[in-house]
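Colleague: Quick one, structure for this:
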Amino acid sequence: MSYDGVVTSSEQFHRWFAERGRATDYRVKEVPLDRLTGWHTDPDTGNLVHHTGRFYTVEGVQVSVRDGASWSQPIIVQPEIGILGVLAKEFDGVPHLLMQAKMEPGNINTLQLSPTVQATYSNYTRVHQGNPVPYLEHFTDPRRGRPLADALQSEQGSWFLGKRNRNLIVETTEDVPVRDGFRWISRALLDELLAVDNLVNMDARCVLAALPPAPAFAAPDEDSFAGALARSATAPAHPATLLSRFTALKSRRQLTRRRIPLREVAGWHRTADRVVHDGGRYFSVLGVDVEAGDREVPSWSQPLLAPASRGLIALVTRRVDGVLKVLLQARTEAGTFDTMELGPTVQCAPANYPAGGPPRPAFLDEVLRAPAGHIRFDAVHSEEGGRFHHAENRYLVVEADDAFPVDVPEGYLWATLGEVSELVRHAHYLNVEARSVLTCLHSLRTP
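Modeller: This next block holds a predicted model:
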């Protein structure tokens, strides 16, 4: 049986997605920061500020970690909490998710697959006097559906100061009209689309991490990666033990930070067009003018953070007594909301660690040298296109062999998929990169 707005195959999806790209004219043009309409540089601080005092600012932050490094950097300050919501519904007993083809100014390919609702507080309260956000009522009115997941989750701690969004998955039984730019997509098809570079956006990947585990296509007794993954999802979980070890790490970590004027950030300077690092590393702050006919506001200007190089997000897995375990890293970043969160095994920009330079992150070289036969997932995905310009990471899931140590350095923790899936349904445990790569790992459960 067919239903309006339901995508039934990969071919149908790609035809529709290509049509959406042709249906609206998008223009993104880089402009000097001092020519951003509606924005100005505060004369006292050098901060980039919107004329309404809303949306976000680009400021400086001074950071020090006990028994660790200290530094200062530009950072986005956006204290409001947005909504990232995915609407779920069954068609003929098959779960489907209502997804949106959405333009973001920083996307490397402009249009990507997004949650049903992806809106800042300023957006959905219409500070900009724009059009209402479609389907918002399903996530703000508890009578409209059954929540499958609902938690406040962090965004990139390297670039946001304590930024959080409400991540929601709501199941509905209503007859929901499907607007242009939206389609119902099965979970199995979404898992397939995750293998396509720069298609499923960061917000969608992070919300989907909280979905209840999909049925595994491999039998739990199968002697394979898929079988070990199935056992990992269903093995008796001991999240209290994992949380106790994580809490002990967090109790020993002290993060001190204070907001400082952007012009006082050491090691950075303002050019005629951008804010840049003195050594040309890490990231810069640039400005863009945007035109997008299908957005709540058809044109606007804004600053974006632009990374200097592609990053690497890697999750190392290993079979222990036939059960797949994942290796997580306790991380503290400049903007981490709660001192420390669990991240993927490796989270860095390899270009920042050249030969003869600073010490390379643990397990980076093991991941980069992993044989092709041990790489279970490999795709390039974009980060938040609403605030970052052409920010990409290579996402890897690597299965280590028996020679990889079970005993790992302090700050690294092994966990089953079931334990991690439990944590991701609660706030302040897994960082945005860990949730994103977890969704990639989940995609390997379906054929």
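Colleague: Every contact and neighbour count from this point should use C-alpha atoms.
Modeller: Fine.
Colleague: Please, which helix or strand holds S309?
Modeller: Assigned by DSSP states H and E, S309 belongs to no helix or strand.
Colleague: let's see this one next to it:
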Amino acid sequence: MVTSDVAARFARSATERDTAVLSTAEFHRWWARRCEVDQFQVTPIPFAELDGWHFEAASGNLAHDSGRFFTIEGLRCQGDAGREWTQPIINQPEIGILGIVAKEFDGVLHFLMQAKMEPGNVNRLQLSPTVQATRSNYMRVHQGSRTRFLEYFLEAKRGHVLVDVLQSEQGVYFWRKRNRNMVVEVTEDVPEHEDFCWLTLHQLLDLLKVDNLVNMDARTVMACMALSFPPDRPPAPTPFQEALLRSYDPAYGGVHTPTEIISWFNERKAVSDWRAHRIPLRDVAQWARTADEIADADLSRFRIMAVRVGAGNREVTRWSQPLLAPCHDGLAAFFTRNIGGVLHLLVQSRSEPGLLDIIEMGPTVKLPAVQDGGADREGHSVPFAAELAAMEPERIRFSALLSEEGGRFYHAQTRYQIIELDESFPLDVPPAYCWLTVHQLMDLVRHGHYLNVEARSLLACLHAVS
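Modeller: Purely as a prediction, here's the structure:
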């Protein structure tokens, strides 16, 4: 659990502007050098050219020869009112590590971030956690080099754990995938490396506003850093920001108590008809496999493809692997409203078949909306999607196009937005929705299986607005 002292230290790092060991201008020069020096090649290939992967004869599953890493399998899903469909799913049972090393410089926490290539990134190189590795990777199943700085997360005595929580990832694409989201503070000297740099949380939050720079794994760890601002803080420059800062403070309360929120969430799980179980990939209906891809009949959802990769700064410099390529960019938005002087967020109980409990709390609107095996790209059947489409530009408090997990997805991007509603927006909302404050979300994200991965990205983006 993040203590109030740690939350205050995170908040100081999020607000200090002039104490960074690396200025923002110096960061951008370092970043430009990394993009110039590190050369990467990612080439789509037929499945037959995959090295170390095979389609299993009995099941049709696409698996690694070692039996490790991940497999592409099938999933049979039952949605609301008993409607059923099947689809491919990524089964990656190992719990990986998404870890950031923290160290204090001049009294301010800094975070060791990595310029990391992922084969599915739209721009190849993105800012990543210190360590971003599956268990197969850091156990060196690939017979490559060791994962740099891994020792800080596996050897408890090397540092002080500030954050450690198991969090889910996209339940539309993954079967019950979880990773440890960790922040470990060290006091010893950390070896320098050209692919790593120290940044304050203020700098990281500012970089979230740049399209496709801070990767998904960094965002989810950042979301787990609870912030606690001092009660004697100066007033915020705008009414929106003042209501937002009050939303961080438990003293201001919310329209719902913590018990009421948990009761609402449990009720949503109890009344859900959603069910899912794994099946052989060969039994997935209305999807076709060609030499180059596995895709649904109308190309509305996603496809499974294969790539060959060359990367000079990775543990293995050459490999091939499958990737999942969404057919459309995504959109995720939190609606916010000032209620009694405190900013509240409209949270959705969102069903995704690959989640451990099927339901987690998500953004107000998430598109494309996968329902009954089809992708509602425009959100015609999604509550509040029409309101979002008609939203005045001046009510958009945050908007950035950010990448999803580049190690498993190919060119997957989501437009993340935070919307300020006026007081004419009704407080009464459909049963699948609930108003929460920021401090209530931060309390929940300390535990797994409450906030889904898009909600966590948006929570990090909300910190950038404050």
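Colleague: So after superposing, what's the score?
Modeller: Overlay of the two chains. TM-score (TM-score structural alignment, normalised by the length of structure 1): 0.94; 438 aligned residues with a C-alpha RMSD of 1.8 Å.
Colleague: contacting residues around the aligned partner of Q39 of structure 2 in structure 1?
Modeller: Alignment note (TM-score structural alignment): Q39 of structure 2 maps to D25 of structure 1. When contacts are counted by C-alpha atoms under 8 Å, 6 or more residues apart in numbering, D25 of structure 1 is found next to E291, A292, G293.
Colleague: ditto for Q254 of structure 1
Modeller: By C-alpha under 8 Å, 6+ apart, the contact list for Q254 of structure 1 reads V65, R66, T339.
Colleague: swap in Y395 of structure 1?
Modeller: L312, I313, A314, F377, D378, A379, V380, H381, V437.
Colleague: Which secondary structure state is assigned to the residue nearest to I294 of structure 2 when sequence neighbours are not counted?
Modeller: For I294 of structure 2, ignoring the flanking residues on the chain, the nearest one in space by C-alpha to C-alpha, 6 or more residues apart in numbering is I304 at 4.9 Å. Using DSSP: H, G, I helix; E, B strand; the rest coil, the structure places I304 of structure 2 in strand.
Colleague: What count of nearby residues applies to V63 of structure 1?
Modeller: For V63 of structure 1, the neighbour count with other C-alpha atoms under 10 Å is 18.
Colleague: Can you find the partner of it in structure 2?
Modeller: So V63 of structure 1 corresponds to C77, using TM-score structural alignment.
Colleague: Against Q170 of structure 2, how distant is that match?
Modeller: 15 Å (C-alpha to C-alpha, to the nearest Å).
Colleague: One more: F302 of structure 2?
Modeller: 13 Å.
Colleague: looking at the alignment, what does the residue nearest to I294 of structure 2 pair up with in structure 1?
Modeller: When structure 1 is aligned by TM-score structural alignment, I304 of structure 2 is paired with V285.
Colleague: Also E315 of structure 2?
Modeller: Here E315 of structure 2 is matched to E296 in structure 1, going by TM-score structural alignment.
Colleague: Can you tell me the SS state at that match?
Modeller: Judged by three-state DSSP, the three-state class of E296 of structure 1 is coil.
Colleague: do H14 of structure 1 as well
Modeller: Classification of H14 of structure 1 by three-state DSSP places it in helix.
Colleague: which residues in the stretch 251-400 of structure 1 form strands?
Modeller: Remark: strands assigned in the stretch 251-400 of structure 1 by DSSP state E, counting those that start in this stretch are 255-260, 268-270, 275-277, 283-292, 299-307, 311-320, 323-331, 341-343, 346-348, 375-382, 392-399.
Colleague: Cool, thanks, signing off.
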